[in-house]
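Engineer: need a structure here:
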Amino acid sequence: MLNRTAKFLTICLLAQPLPPAALTVTAAASENAALRDISKIQVDERRLTEAVASRTLTWLTGSPANNDYISVGRLANFFGFVGLRVTSGHSLKRSEVARETLSVLTEQQRTQMVSLVHAQKDTLNRAHEARQEMNRALEGLLAFEHVTREQFIELGRDYGAREAELGRLLAQTFGDIAQTLSTDQQRALTDIRTTHLSGERRQGNGGGDPKLRQSKADKKELVNLTARFLSWTTGSQEFNDFEVVGKPSQHFGFVALRIGSNHGVKRGLVAKEVLEILTPSQIDRLREAALQNAREFPMFLEVRAQLMRVLETSLSGGVIDPAHTAHLGAEIGEIEASMTWSQAAAMLDVRDGLSEAQSADLLAMRAKYTAETDSSDLDDPIERGRQLFAQCAFCHNSDSRQPIGPPLDDIVGKPIASDPAFKRYSPALVRYARAQSMWTEAQLDAFLKSPKALVPGTFMSFDGYEETDDRSALIAYLKTRK
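Structural biologist: You can find the predicted model right below:
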């Protein structure tokens, strides 16, 4: 485990000049009053409390598909594009930047960029898989399974090392291409950055829009990589070191909610609504996690900056050391996992103390937004059912002081509305139990398809699973819960 002491840092570490191959933004753009000064954006206890509060909504009421969703560019986010977007007031369009950048590159340089799209795939997939392993462990916590902090931290170290290896692969190729840029190309790339940051529209794009034969997915990734190349080769360490509050612990589904709402969801407003629903003691529990994160975030930035300096050696023609990269990546992953664990533990404590009214308010709040639950392509139905059960656990929480629904252990083959410890069955379900005495698989399937259609008047607020495969998977998993 890390043993570091660090003075609390701002979100950006002090910028140092990059190697000569890297360019800088012109004064015209940096002096534009519309631009945001990223050196003034701090990650403090208040911002972290907002982050934890907003995730309390999305994690407890969302789905595994929501949690697994990650926006383009978030893995191996080491190349300054996020800082560039924030500085531009989020007006910067990745696709426009990429198209214009590709028009500046030679055919050989574009070929290298296209080759990178394919060369990184296995490494990218391994990073995705490691991140999903962390999500499965978090879902285990939601489903009352035994997951230790030590196990989770180890998953974080693995994820961090794999993400850093992806960053090394990209940085090495970006550096190789940067070494071949002519002076005119460097000026043209700087002009692209400056013009976009000034809020102006570029007239033309230099050499025209190159037509590259790629699949839709590969074109999307080419855009992602090319935009990063522009931000990295025209930026500074200040931009590379910049990180937003949402990056560490991006495992709780807030990004999916933002995308599903067409970016209409604002973290601060969501957090305000959530905090208005919670009691003072519940809010204090979230703030406790935020305070812990505030102590760890500077360490995250410190080690991340060390990794950035290693990756930046390729801009001056150096070869990046894989072992050093993996070591720093694992340290970063450990800190991120620790921050994530603190948040998850706090959110579970809040869940266990929610009243029926609070739970209903959170579910209604979620319903206002448009993020949908997507079906999983998992081949293992029991694992798919386990993921779905993580949603059920929000109401069917045996650890809660005031559970909304009865526990679901041994539910298959159990008499309907029969748990002696649960006193709040709806009269409608009690009446239904007189005619259909047992939860058979067929009865569960019909109920899970549409609770209100099968038992009009049920207290069950969930609308049901339309997909037969989802219902079958959930029932298969419920049969394993003894």
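
Engineer: every contact and neighbour count from this point should use C-alpha atoms.
Structural biologist: OK.

Engineer: what about Ala98, how many neighbours?
Structural biologist: Here the count is done by other C-alpha atoms under 10 Å, and Ala98 has 20 residues near it.

Engineer: after the helix or strand that it is a member of, which helix or strand is next?
Structural biologist: Using DSSP states H and E, Ala98 sits within helix 94-104. Later in the chain than helix 94-104, the nearest helix or strand by DSSP H and E is helix 107-119.

Engineer: to compare against the first, here's the next sequence to fold:
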Amino acid sequence: MRTPTILLSFFISSALALPVVAQNGVTALRDLSDHDVDEAQLRSAVASRTLTWLTGVSANNDYISVGRMANFFGFVALRVSSGQSLTRAHVARDTLAVLKPSQIELLVALLDAQISPHQATQGARIQMNRALEWLLVGDHVDEAEFLALGRTYGAAEAELGRVIAQSFGEIAMTLSKEQQSTLRLIREGHAAGQPITIPHSGNGMRLSDVDRQELVNLAARFLSWTTGSPEFNDFEVVGKPSQHFGFVSLRLASGHAVRRGVVAQQVLDILTLDQSRMLNVSVQQNVDVFDAFLSLRGELMRKLEVALDGQVIDADEVQRLGAAIGEIEAKMTWAQAMAMLNVRDALSEEQLTELLELRATYTVSTSESATQDAMDRGRQLFAQCALCHAPSRDNAVAPSLARIVGRPIASDDDFQHYSPAMILFAETEGNWSTTTLDRFLSSPRSAVPGTTMGFDGLGSARDRAAILAYLATLE
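Structural biologist: Sure, this is the predicted structure:
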């Protein structure tokens, strides 16, 4: 039974856009055929996880982002192809505006239907995390037992996917041709960064915060799965397998300022060449089995897709494939854990301190209230920055600060007046990491001698942390 507390209403805005690139009926700003997982991506994943796992706690590692569990429905592929410009909330809002009340009711019924398999999946995942933590503290964990945990997790996740897919198929079979066409236009508009305008009067459904968030997740997945091709939906990012090491939690704590590639390079800069080679052992093992992971995942996807034709999904086959996929993920996870433990055993005290300090640069506070206070303070401080770094691009006297965290230095194409000193700084420093920004904000002229920025700097480390947290939210 749903708990009524918050009225759902969805508002549609923006203008109709034509598709930028169309392949198999799917619009994309980026061609995912060139986005295959390779050694460099896997090395980046393992290096960034080395920081989060060795310096994190259970709560960090247990956190998983919305939509990452049972990720069989193509939303991640759609988001990546759009250049990361769309959000679940916006896609869900537009999707729900197209669905009829009876179809939305089926989505709401799915909220209850998925509770049990969702709990089973989360429980199995946490069991794997506990085993990994036993490894961290020196307890013996048998590899075969860990792979068995992986099979249980994979089977549970596949069953969760089956429950969702079967309901999605039931709804899809009731879509009119007009609804199908409109949903495709919604996909194309979001992929192009220009959502279409759809008249909408809202609905009177009341749901709790948690249910509302999950309905958004389901609606966004429904759109991506029912409008995407099988080839498109088969895409998977490197961060999905082995998502047991807390990187997603760090990204959340940083206000989404963390960039995997940046963190990975910072970690590799701390490690010695021999320590980096230890990580490369797991990278090579992951490369060797990743194709098998994708192949089995593709088979599972085909089993789920029969629901779109009104067929009943074979639950036994889904669990069999899910268990096999889970075992491969567990093998990848085990290899990474062994490599990271080898690195930890080889770390000097100075290196360990550097890793802890690196993590701290991405975390404003462990307190939710303190984080909110920091965000408020950052917003106040940014008002001073906005005098020059105005949102308007007309006659700008300083570059835009939107998405500044992780962006290449001196890379705002709309700003043509970077000083020679800043251009030289860009050549030596690369990107605006939180560490680099903190150093620059402390004293711009010390960090970049010859800069034309007329600002003396922020002496307070707390104020710098606050403004960095706020800058990470700027889109």
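
Engineer: follow-up on the earlier one: what packs against the helix holding Ala98 of the first structure?
Structural biologist: Here helix 94-104 of the first structure touches helix 183-197, helix 216-233, going by 3 or more C-alpha pairs under 8 Å, 6 or more residues apart in numbering; DSSP states H and E.

Engineer: which residues in the second structure does the first one match up with?
Structural biologist: Helix 183-197 of the first structure corresponds to residues 177-191 of the second structure when matched by TM-score structural alignment.

Engineer: need the counterpart of Ser81 of the second structure in the first structure.
Structural biologist: Under the alignment by TM-score structural alignment, Ser81 of the second structure pairs with Thr87 in the first structure.

Engineer: so who does that match touch?
Structural biologist: Thr87 of the first structure sits next to Leu35, Arg36, Asp37, Ile38, Leu197 when contact means C-alpha atoms under 8 Å, 6 or more residues apart in numbering.

Engineer: can you do 6 Å?
Structural biologist: Leu35, Arg36 (C-alpha atoms under 6 Å, 6 or more residues apart in numbering).

Engineer: try Thr340 of the first structure
Structural biologist: If you count contacts by C-alpha under 6 Å, 6+ apart, Thr340 of the first structure has them with Ser249.

Engineer: so where do the strands sit in the stretch 151-300 of the second structure?
Structural biologist: Per DSSP state E, counting those that start in this stretch, the stretch 151-300 of the second structure carries strands over the ranges 206-207.

Engineer: coming back round to it: tell me which of the helices and strands packed on helix 94-104 of the first structure lies nearest to Ala127 of the first structure.
Structural biologist: Nearest of these to Ala127 of the first structure, taken as C-alpha to C-alpha: helix 216-233 at 15.1 Å.

Engineer: average offset between that closest one and the second structure?
Structural biologist: Following the fit onto the second structure, the mean deviation recorded for helix 216-233 of the first structure is 0.4 Å by mean C-alpha distance after the TM-score superposition for the first structure.

Engineer: got the contact list for that helix?
Structural biologist: Contacts of helix 216-233 of the first structure (C-alpha under 6 Å, 6+ apart): Ala22, Phe79, Gly80, Phe81, Arg94, Ser95, Val97, Ala98.

Engineer: residue range for that helix in the second structure?
Structural biologist: So helix 216-233 of the first structure sits over residues 209-226 in the second structure, by TM-score structural alignment.

Engineer: cool, and stretch 431-441 of the first structure?
Structural biologist: Counting by TM-score structural alignment, stretch 431-441 of the first structure falls onto no part of the second structure.

Engineer: need the counterpart of Phe382 of the second structure in the first structure.
Structural biologist: By TM-score structural alignment, Phe382 of the second structure lines up with nothing at all.

Engineer: so how far is Gln380 of the second structure from the residue lying closest to Phe382 of the second structure once chain neighbours are set aside?
Structural biologist: Nearest residue to Phe382 of the second structure, sequence neighbours excluded (C-alpha to C-alpha, 6 or more residues apart in numbering): Ile467, at 6.7 Å. According to C-alpha to C-alpha, to the nearest Å, Ile467 of the second structure stands 8 Å off from Gln380 of the second structure.

Engineer: pull the most distant pair out of the contacts of helix 216-233 of the first structure.
Structural biologist: Top of the distance list for those (C-alpha to C-alpha): Ala22 and Ser95, 21.7 Å.

Engineer: out of these two, which sits in the more crowded spot?
Structural biologist: Just comparing Ala22 of the first structure and Ser95: by other C-alpha under 10 Å the higher neighbour count belongs to Ala22, 23 against 16.
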